[in-house]
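Student: Everything below, folded, please.
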Amino acid sequence: MEAPILAAVAAVAVLLGPAPVAARPAAARPLAARPASAAVPAPPCPRVPAPKVSRPPRPVPPPAVPEQRVVGGAGLDTAGLVVPAGVARPPALTATSWLVADLDTGQVLGGCGPHEYGTPASVQKLLLAATMLPRLDPKQVVTVTAEDMDIEPGSSAVGLVEGGRYTIETIWLGLLLNSGNEAANALARLGAGEGGAAAGVRAMNERAQQLGALQTHAVTPSGLDGKGQFTSAYDLALIARACFAEPAFRRYALTRQAQIPAQRTLRTKGFQIQNENQLIYRYPGALGGKTGFTDLARHTYVGAAERDGRRLVVTLLGAEPAPMRGWEQGAALLDWGFTLPRDASVGRLVEPGELDATPSAVPSEPAAPGTPRPAAASGPVEPGTLRIWSVAALVGAGGLLLAGLLWRRRARRPLS
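Tutor: Just a heads-up that it's a prediction; the model follows:
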């Protein structure tokens, strides 16, 4: 009788993820027996004073979902610092949350509020890339439409023109080197097939769920601010890992300059663009990444580098550019990560499809009249949906086995 129960307990522990080194000693209680609310408060994240600047109030995040905050390990459920025991203290930053992980093994080396909600800005373009790169032929020539050019005045644009004809690869370069918002609209529209950029955003949210990025909800393909648009440092690492698995993305991310061709029929000249990610110029072993900024999000950053055969990725949200710019804060975290032992870990990045997330039953923000509603999978996961059903199935199976064994024993007893 003990074997089925032990198997069920072991399966529950797997669902909850590995125990981080810094969060509990080896002799601590099992994760399933220790709810996150009972954890000892984590130390605060190392901070440097950020300059006082005028900024709009940050958007109110959705309510925290306990099951989402322990994805990758219970120790990641903290607003503070989580690092392996006995390692050097990470650098002080202005970023409100960050994470460092191994691109190849998926080990999380450390983080600051890894599951805290943040506003993505243009690092959301990585989710667009993770979604649409496998769908689009880079050699295909396409036409930019008026819908693609519908971006916020004064926001980042690469310089595509309505009616212009470009290869898909040129548009990807415009997106990843110069953070072109019109390029994002075009790629979302083209990758969706039908339904325009709105359908592309729905596909992005479905892709986020499939990757296990349960705290990510896209409203715009570009990362321009939208009501209800959030992500987390942990989710960005999952998304970045999917991007760096694509050979085309790795090539684009390291491209230093590209040519946007002339559109002679429209009487526009060609021009050259440069990669805005300073990491690729100034950090040995850099693999590329993505910068981002909006007034609401402040500075966001994703970057990766390789050293001695080890590839690390860093993600950060809510940073100010002084005394260090976003890419410099990322570089400092990479330096710290490369000093850690290869087996150091406080959690892990889940694999695509591992969580088998259930579409949410929580309603999204009310849509404006005529706005296509996002697919069910594009909202946050209903609290408890993911693990309650999994645990219920295990407990139910164990209960049936136990009931059967008790019935058999009772059947052997003489009637009183």
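Student: Could you use CA atoms for every contact and neighbour count after this?
Tutor: Noted.
Student: Spell out the residue ranges of the strands in this protein.
Tutor: For the chain, the strands defined by DSSP state E cover 81-82, 97-102, 107-112, 141-143, 165-167, 257-260, 271-274, 286-294, 298-307, 310-319, 347-348.
Student: Let's see this one next, to set against the first:
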Amino acid sequence: MGRRGGARRPLAALLLAGAAAGLLLLPAAASADGARPTADPGAPTPTAPRTGPPPQGSAPDGSTVGGERLDTRGQVVAADAPPLPGPLTASGWLVADAGSGAVLAARDPHGRYYPASTLKTLTLLALAHRLDPAVVVAGTPEDEQVEGSRVGLVAGGQYPVGFLFQALVLQSGNDAANALARAAGGTAATVAAMTETAGQLGAFDTVVGSPSGLDVAGQSSSPYDLALVFRALVEDPVTAAVLTTPVAQVPEVPGRAAGFQIQNQNPLAGYPGSLGGKTGFTDAARHAFVTAAERDGRRLVVSVLDTENQPLRAADQAALLLDWGFTVPAGSAGVGRLVRPGELPAEATEASRPAPRSARPTAAAAGRAPTDDAPPGDDGPSPLVGAGLAVAALAVVGLTVVGRRRAVRREEVSGADR
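Tutor: Predicted structure coming up:
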């Protein structure tokens, strides 16, 4: 069953201007205040949509990944489940039994949204067994100047990969993501590794544009895909240990910086049976969160995308879904399944993955009033595609691009997230 795409409609006047001018798509755009983006120059630019790409949520054979009931932008709930809790205001969310794979309930499960720093979960999964944790990575000036939240890497510092994984998750360090990408062969190689990992999991809604989750035009993930990634993380002892690390020590850099301690910023760290969590926030993505918990030997995974802090934060909505999910009878058939790699069609190749295109319009884009309650935090300003020439070019080359948005604030972290 086909699904509708998630692109915005450009203004007719701009389309006509683009057609007349025959302009080429700009690779990146100025931020809302006119400043040029400072994205990693080595970052890959998402490519044009292929002719007739598969609908979001589609497996290579055309079926909906996880079952046909998940081919919806509405809400689906297991027949044997109690009423859902409220308020659940996120545009997309999913709660699933990590053991059986049963999706207990979801809203817009395969909807493509900007993931913000929840994408760092895929960075960790892709690199955890590709990099030796004992290898030391030298800090660079680029690490010091990376956009958004930084754990505090400085040029000349010596940082073990194992620590960088902790910094990536505990404090969502974009500088740590930058250093890990360098250790893995560069941004392009890291994005390729993340893309390969997503494909192996069956996360076909995920289009990777950056290791940090900073917005890139066309980058996306879905509630379903984030649940796949997080389930894989909690099932791997190496990555599960990173998710639940309470504190880590930032190494001293003699003559430049004293060593100091960082804490895990998971807002649900105190939830009974918590197995970890990862926040995300940009103006494009709004608030996002993915988490898992265990109770009486049963594990649930929850993902929440595109929501505001009012009336309830993303993490608090996730806690409600966890509480609710544990009341659903074990063994419920659910409304679909989180697939396993062995269940994917053999022809799951790069050619069958969805082409990069704009993520689903966020609540802010849909007319919901933006909030001003997000403090400085994780993701910082994003390189979004501008409205003028870039949108006009869509009429010529048929590319999908994100409508012009204001500069991205940084993602929320711990204290302000609580």
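Student: hmm, back to that, can you put the strands of structure 1 in a markdown table and add distance to Glu206 of structure 1?
Tutor: As requested, the strands of structure 1 are exported to a markdown table (distance: least, Cα to Cα, whole Å):
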| stretch | distance to Glu206 of structure 1 |
| --- | --- |
| strand 81-82 | 29 |
| strand 97-102 | 23 |
| strand 107-112 | 24 |
| strand 141-143 | 25 |
| strand 165-167 | 26 |
| strand 257-260 | 31 |
| strand 271-274 | 32 |
| strand 286-294 | 21 |
| strand 298-307 | 21 |
| strand 310-319 | 21 |
| strand 347-348 | 22 |
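Student: Save these as JSON lines, and put in mean neighbour count and distance to Ala64 of structure 1 too.
Tutor: Listed next are these as JSON lines, based on neighbours: other Cα atoms under 10 Å; distance: least, Cα to Cα, whole Å:
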{"stretch": "strand 81-82", "mean neighbour count": "26", "distance to Ala64 of structure 1": "18"}
{"stretch": "strand 97-102", "mean neighbour count": "28", "distance to Ala64 of structure 1": "15"}
{"stretch": "strand 107-112", "mean neighbour count": "28", "distance to Ala64 of structure 1": "16"}
{"stretch": "strand 141-143", "mean neighbour count": "15", "distance to Ala64 of structure 1": "42"}
{"stretch": "strand 165-167", "mean neighbour count": "18", "distance to Ala64 of structure 1": "42"}
{"stretch": "strand 257-260", "mean neighbour count": "16", "distance to Ala64 of structure 1": "41"}
{"stretch": "strand 271-274", "mean neighbour count": "13", "distance to Ala64 of structure 1": "39"}
{"stretch": "strand 286-294", "mean neighbour count": "24", "distance to Ala64 of structure 1": "24"}
{"stretch": "strand 298-307", "mean neighbour count": "25", "distance to Ala64 of structure 1": "21"}
{"stretch": "strand 310-319", "mean neighbour count": "27", "distance to Ala64 of structure 1": "17"}
{"stretch": "strand 347-348", "mean neighbour count": "27", "distance to Ala64 of structure 1": "19"}
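Student: looking at the ones you listed, which is closest to Trp389 of structure 1?
Tutor: The closest of the strands of structure 1 to Trp389 of structure 1 is strand 347-348. By Cα to Cα, the value is 22.3 Å.
Student: what about the strands of structure 1, which gets the closest to Gly196 of structure 1?
Tutor: Smallest distance to Gly196 of structure 1 across the strands of structure 1 (Cα to Cα): 13.7 Å, for strand 141-143.
Student: what's the matching range in structure 2 for that closest one?
Tutor: Counting by TM-score structural alignment, strand 141-143 of structure 1 lines up with residues 136-138 of structure 2.
Student: Could you check how far the matching stretch is from the centre of its chain?
Tutor: Distance of stretch 136-138 of structure 2 from its chain centroid, counting by Cα atoms, centre = their mean, to the nearest Å, is 26 Å.
Student: Not counting sequence-adjacent ones, nearest residue to the aligned partner of Asp108 of structure 2 in structure 1?
Tutor: Under the alignment (TM-score structural alignment), Asp108 of structure 2 pairs with Gly113 in structure 1. Excluding the flanking residues, the one nearest Gly113 of structure 1 by Cα to Cα, 6 or more residues apart in numbering is Ala79, at 4.0 Å.
Student: In contact with the counterpart of the one you found in structure 2: list those residues for me.
Tutor: Aligning on TM-score structural alignment places Ala79 of structure 1 opposite Arg73 in structure 2. Each residue near Arg73 of structure 2 by Cα atoms under 8 Å, 6 or more residues apart in numbering is listed here: Arg107, Asp108, Pro109, His110, Gly111.
Student: pretty sure the third one contacts Pro223?
Tutor: The reference is to Pro109 of structure 2. Yes. The criterion here is Cα atoms under 8 Å, and Pro109 of structure 2 meets it with Pro223 at 5.2 Å.
Student: who has more neighbours, the two?
Tutor: More neighbours surround Pro109 than the other of Pro109 of structure 2 and Pro223, with 33 against 30 (other Cα atoms under 10 Å).
Student: Would you quantify the distance from that one to Ala248 of structure 2?
Tutor: 34 Å (Cα to Cα, to the nearest Å).
Student: likewise Val335 of structure 2?
Tutor: From Val335 of structure 2 to Ala248 of structure 2 the distance is 40 Å (Cα to Cα).
Student: quick one, helices of the stretch 101-250 of structure 2?
Tutor: Counting by DSSP state H, counting those that start in this stretch, the stretch 101-250 of structure 2 has helices at residues 120-127, 141-145, 161-170, 174-183, 187-201, 223-235, 237-243.
Student: Figure out which of those helices is closest to Pro311 of structure 2.
Tutor: Nearest of the helices of the stretch 101-250 of structure 2 (Cα to Cα): helix 223-235, 20.3 Å.
Student: and the closest one, which stretch of structure 1?
Tutor: Under the criterion TM-score structural alignment, helix 223-235 of structure 2 matches residues 233-245.
Student: Which residues outside that stretch are in contact with it?
Tutor: 97-101, 103, 113-116, 118, 126-127, 129-130, 208, 211-216, 249-250, 302, 313-317, 349-350.
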